[in-house]
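In: Structure for this input, please:
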Amino acid sequence: MKKLMKVVAQGEPFAVQSQKAENGQVMKCNIVLQELGGKYEDTYVAAMLGQLASCKFYAGELVYAVLRFQTREYNGQMFQDILVVELIKMKN
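Out: Predicted coordinates:
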């Protein structure tokens, strides 16, 4: 999904284990993004990984977001992950 969105909140980055990373760890940060239009528009909690996790965004900022939605099965249950592929600050 590619969309202009508003930042609601961003958490602090933290290290998580990753088999894909050279040193076995990758930085991760969660961000809350809301579609534009009103107070009750759809809101998404997405994960930012790697260098993107160290970027700081503030509540109210407009961003162009490219999100990837993926599902996976674990122990017979289905889970959905939202990953930030790209996040660009828009000038207000």
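
In: From here on, just use CA atoms for contacts and neighbour counts.
Out: OK.

In: list the helices and strands the helix or strand residue 29 falls within packs on?
Out: For residue 29, the host element (DSSP states H and E) is strand 25-35. Contact here means 3 or more C-alpha pairs under 8 Å, 6 or more residues apart in numbering; DSSP states H and E; on that basis strand 25-35 packs against strand 2-10, strand 14-17, strand 43-49.

In: Show me what the shortest one is packed against.
Out: When contacts are defined as 3+ C-alpha pairs under 8 Å, 6+ apart, strand 14-17 packs onto strand 25-35.

In: what sits up against the strand it packs on?
Out: Strand 25-35 is touched from outside by 3-19, 41-51, 53-54, with contacts defined as C-alpha atoms under 8 Å, 6 or more residues apart in numbering.

In: For the comparison step, fold the sequence that follows:
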Amino acid sequence: MNAKLMRVVQQGEAFAVQSQKSENGQLMKCNIVLQEMGGKFENQYVATMLGNMATFKLAPGDVVAVTLRFSTREYNGQVFQDILLTDFYKFN
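Out: Next up is the predicted model:
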């Protein structure tokens, strides 16, 4: 995967969700809106942050290098796309 430089637009609050894959049965999750670098009208993405990454607070305007994983799934004849933030580095 390639890292991409993006700007944080907003980040939601982290909340716990049930997960059979975690040790204690719960996993932290939050959504984040990221915008590609460039102008005011560059592409924006709503991605999911999971685990310890979800508890890290980012402010609007922060510049981060991110890797995103795009996946699709079918449910009841409809196709949904998920975007997962797999790694990030915040620039000071």
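
In: Pull out the buried residues from the contacts of strand 25-35 of structure 1.
Out: 4-10, 13, 43, 45-49, 53 (16 or more other C-alpha atoms under 10 Å).

In: The helices and strands packed on strand 25-35 of structure 1: which one's closest to residue 66 of structure 1?
Out: The minimum distance between residue 66 of structure 1 and these falls on strand 2-10, with 4.5 Å, by C-alpha to C-alpha.

In: got the helices and strands packed on strand 25-35 of structure 1 as JSON lines, with distance to residue 82 of structure 1 columns?
Out: Shown next, in JSON lines, are those (distance: least, C-alpha to C-alpha, whole Å):
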{"stretch": "strand 2-10", "distance to residue 82 of structure 1": "13"}
{"stretch": "strand 14-17", "distance to residue 82 of structure 1": "16"}
{"stretch": "strand 43-49", "distance to residue 82 of structure 1": "5"}
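
In: which stretch among these comes nearest residue 74 of structure 1?
Out: Across these, closest to residue 74 of structure 1 is strand 14-17 (C-alpha to C-alpha), at 17.6 Å.

In: what residues does that closest one touch?
Out: Applying C-alpha under 8 Å, 6+ apart, the external contacts of strand 14-17 of structure 1 come out as 24-29.

In: What of stretch 48-59 of structure 1?
Out: 6-10, 13, 26-31, 83-85.
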